[in-house]
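> Any chance you can model this:
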Amino acid sequence: MRCPVREVAVGSGGHVGYLVTGYAEARQALADPRLSKDTAAFFAGKASNRRLHSAVAQTMLATDPPRHTRLRALVTKAFTTGAVARLRPFIARTADALLDRWPAEGRVDAVAGLALQLPVIVICELLGVPEAERAAVRRWSADLFADGRPDVIDAASHGLAEYMAALIASKRKQPGDALLDRLITARDGEDRLSEDELVSLACLLLIAGHETTADFIGTALLSILRRPAEMARLRAHPADIPKLLDELLRHASPVSTATFRYATQPVSLGGTDIPAGAPVQVAIGAANRDPARYPEPESLMAERDAAGHLAFGHGIHRCLGAPLARAEADIALCAVLARFPHLRLAVAAEELTWRRTRLVRGLESLPVLVR
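Model prediction:
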């Protein structure tokens, strides 16, 4: 029997929350203003032994309007379709430079050698993070998703927030024209950002600007490699890759579960009554494979119209970096297929390992043979 919304245990204290797995119900939940993302309000007064840095714990993703509206407006212009179009030449050069390092024959890890590096380089370039410091930034970001390791997550949150605060201080002394410099101007010139908001936005843009995109590029390439006929078709018709991205995003959503929400008042969802105060988890990956919305959901169908998938979320919190993520995936897949006509998996797909992370889903590695 289909159960799109169900009660689940939350933590070890006997508390309950609600898990949303149906597509229609997930779409409703993601846009329902009664489901708040204000984590500070929810956890106020609750005892906790966590020491997550506030700049990471209380990002724009953990706010409601009107604060969310104000913060989002400050960064939206950097991720419009037009702004991303101007970035495409840089993204293409970066992808080519990474693929230049791949051997002419033999084995290479497509995750470490492309999927992880491309989005990191692009978002660091956009923000103005110096090249020598990007490895540390990438490590902190990865550690923030260390499932079952609260000590590692908390330490990484402090490492990243303290680094961003220091980078902001450095940019005040030597201003540039990166996105982070423009946010500093908004803080210091127009006084529209508090210092905490500025550091928090910098952390969020860095994390959200590459983590899920890296996971998606890896899983998308795997999906194509497992289908040689489709890979041959795309190699012959690379213009079809942008059309396939929606189906790839639906089929292998890099976000498995949306970030925290809770009911500020009673909500009826999918025939289930959710009381005020209850946490609500929206399972993006499950919703994107709801057979009521997508027939034969386990199959990757190039001809399927997957528009409306929830991989980028829905409503006012829909991922503002979606155009950038799509451009990076499009460019990366086109470049790999064009440059390596004999590319194939180096191991059986069943032998691949997946990252054990919170919220997102991605490969640990993707060994391929280039010839």
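> use CA for all of it now, contacts and neighbours both
OK.
> which residues of the stretch 251-371 of the chain fall in strands?
Applying DSSP state E, counting those that start in this stretch to the stretch 251-371 of the chain gives strands spanning 261-263, 267-269, 272-274, 279-282, 344-345, 367-369.
> any chance of those in CSV, plus distance to residue 10 and mean neighbour count?
Shown next, in CSV, are the strands of the stretch 251-371 of the chain (distance: least, Cα to Cα, whole Å; neighbours: other Cα atoms under 10 Å):
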stretch, distance to residue 10, mean neighbour count
strand 261-263, 12, 22
strand 267-269, 18, 16
strand 272-274, 14, 16
strand 279-282, 8, 24
strand 344-345, 39, 18
strand 367-369, 37, 20
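> Looking at the ones you listed, spot the one closest to residue 232.
Among these, the nearest to residue 232 by Cα to Cα is strand 344-345 (11.6 Å).
> Need the contact partners of the closest one.
Residues from elsewhere that reach strand 344-345 (Cα atoms under 8 Å, 6 or more residues apart in numbering): 225, 226, 366, 367, 368, 369, 370.
> run this one through as well so I can compare:
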Amino acid sequence: MTDVIDMGEFGEGFRVNPHPAYARLRAEGPVHRVRLPEWHSEVWLVVGHEEARTALAEPRLSKDGAKIGLKSLDEELIGKNLLVTDPPQHTRLRGLISRAFTMRRVEALRPRIQQLTDELLDAMLPRGRADLVESLSYPLPITVICELLGVPEMDRAEFRKMSTEAVAPSSPGSEHDAYVRLGAYFTDLIEDKRAAGPSGDLLSDLIRTTAEDGDRLSPDELQGMAFILLIAGHETTVNLITSGVHSLLTHPDQLAELRADMGLLDGAVEEMLRHEGPVETATFRYAAEPLELGGVRIDRGESVMIGLTAANRDASRYPAPDTFDIRRDARGHVAFGHGIHFCLGAPLARLEARTAIRSLLDRAPDLALDGPPGEWLPGMLMRGMRSLPVRW
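Predicted structure coming up:
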């Protein structure tokens, strides 16, 4: 009989620094049966790099809980989206959104991202010290994704509260309430855009996107798409920028190397994604049929969590995995997933992080920490800190 590891036994320190716990688990095997205190349930947790990549691309591990009689909160209260569907439905949805959310569209945002970054730094730098999250890491990606989708500026503060509770709930029940409010918000937003007609933003284009065979997104699918684009389009980038800057400031040798050669920036961002990526575990997968993974049998109907943070520090893939090294070849990391569910917004997140970090380092040559970081986000989905005090 498989031993069950109670994740609650790792204590409060697990939230701040889960890496020793994951290292201990990896030393004992790549896949474990664990108990999650927040859900009072048992799941399989994948902590090995090779096994994580295999699981992320394994068609027998379904994203659609309906196949085993489950329904996720986002599907129940908002609508079908890329995170809760399998082929052929996932293929259809991704194909429709890819018609509007193209690489050309992302690249066209480059000047606006630079302009927004410059404006935020113009406001921040005269103060001499700031919370990086409030001053740069949060406002940049939320403004970019809201402008891209066409979310009114006056809605953004309230949207932030709902979004944060949806991905990192602060109390029992707050996640459900956030999904209810987000569902109502997206319903109203889509109806307003439908009535207003074409306006050039991504959500308006998605409302009118049609495939060659006449296929279009249904109202529920539009809500699901708006949800996943808005949430995933900024929450992950906030954490990437914040954790990336934190890693540089706590590794002064690496910061000095980057300042001496900004040509290392692209590789540095990939190492930031590997070393302290913005998503700790991928959203649940469910065994649609029995399979073996990492030497253990997973029965039909069992839930599987893939540890992206754990996999990215597997010594069998990355020598000295706990070392932050901007010259490392970090290719193969799973910070954005792998396979057909690879993050659609990865190019946009990379562009925003590179722009923000380059501009910050250029304009704040004496940048340093101004105290310890704020609280790390609760739960095992997102990996990031609520605040990061800096000075210059």
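> How alike are these chains, TM-score-wise?
TM-score for the superposed pair, counting by TM-score structural alignment, normalised by the length of structure 1: 0.92. Supporting figures: 364 aligned residues with a Cα RMSD of 2.3 Å.
> picking up where we left off before, let's have the strands of the stretch 251-371 of structure 1 in a markdown table, adding distance to residue 186 of structure 1.
Output for the strands of the stretch 251-371 of structure 1, formatted as a markdown table (distance: least, Cα to Cα, whole Å):
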| stretch | distance to residue 186 of structure 1 |
| --- | --- |
| strand 261-263 | 29 |
| strand 267-269 | 38 |
| strand 272-274 | 40 |
| strand 279-282 | 33 |
| strand 344-345 | 48 |
| strand 367-369 | 44 |
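> Need the residue closest to the centroid of structure 2.
residue 236 (3.6 Å; Cα atoms, centre = their mean).
> what sits against it?
With contact set as Cα under 8 Å, 6+ apart, residue 236 of structure 2 has these partners: 278, 279, 349, 382.
> among the residues you listed, which two are most distant?
349 and 382 (15.1 Å).
> ok, the contacts of strand 344-345 of structure 1 vs residue 157 of structure 1, which is closest?
residue 366 (27.6 Å).
> I figured the closest one hits residue 352, correct?
Yes - using Cα atoms under 8 Å, residue 366 of structure 1 is in contact with residue 352, at 7.1 Å.
> With neighbour numbers in mind, choose between those two.
Legend: neighbour count by other Cα atoms under 10 Å for residue 366 of structure 1 and residue 352, higher for residue 366 (23 against 13).
> What's the match for that one in structure 2?
For residue 366 of structure 1, the aligned residue in structure 2 is residue 388 (criterion: TM-score structural alignment).
> Give the closest residue to that match in space, chain neighbours not counted.
Spatial nearest neighbour of residue 388 of structure 2, chain neighbours left out: residue 373 (4.6 Å); criterion: Cα to Cα, 6 or more residues apart in numbering.
> Kindly tell me how buried the one you found is, as a neighbour count.
19.
> next one: residue 130 of structure 1
Residue 130 of structure 1 has 11 neighbouring residues, counting by other Cα under 10 Å.
> Run through the residues that contact it.
When contacts are counted by Cα under 8 Å, 6+ apart, residue 130 of structure 1 is found next to residue 124.
> all helices for the stretch 1-150 of structure 2, in order.
With DSSP state H, counting those that start in this stretch, the ranges of helices along the stretch 1-150 of structure 2 come out as 13-16, 19-28, 49-56, 73-77, 89-100, 103-108, 110-124, 132, 139-149.
> To residue 292 of structure 2, which of those helices lies closest?
Closest approach to residue 292 of structure 2 among the helices of the stretch 1-150 of structure 2 is made by helix 49-56 (10.2 Å; Cα to Cα).
> which parts of the closest one are buried?
49, 50, 51, 52, 53, 55, 56 (16 or more other Cα atoms under 10 Å).
> Same check on stretch 228-243 of structure 1?
Those would be 231, 234, 235, 238, 241, 242, 243, for stretch 228-243 of structure 1 by 16+ other Cα under 10 Å.
> and that stretch, which stretch of structure 2?
Using TM-score structural alignment, the partner range for stretch 228-243 of structure 1 is residues 252-267.
> Quick check: end-to-end length of the matching stretch?
End-to-end distance for stretch 252-267 of structure 2, by Cα to Cα, to the nearest Å: 17 Å.
> Residues touching that stretch, excluding its own?
By Cα under 8 Å, 6+ apart, the surrounding residues in contact with stretch 252-267 of structure 2 are 248-249, 268, 324-330, 354, 358, 361.
> got it, and stretch 152-172 of structure 1?
50-53, 55-56, 129, 137, 140-141, 143-146, 180-181, 184, 199-200, 202-203.
> Swap in 7 Å and give it another go.
Applying Cα atoms under 7 Å, 6 or more residues apart in numbering, the external contacts of stretch 152-172 of structure 1 come out as 51-53, 55-56, 137, 140, 143-146, 181, 199, 202-203.
> Report the mean deviation for that stretch after fitting onto structure 2.
By mean Cα distance after the TM-score superposition for structure 1, the fitted stretch 152-172 of structure 1 averages 1.1 Å away from its aligned residues in structure 2.
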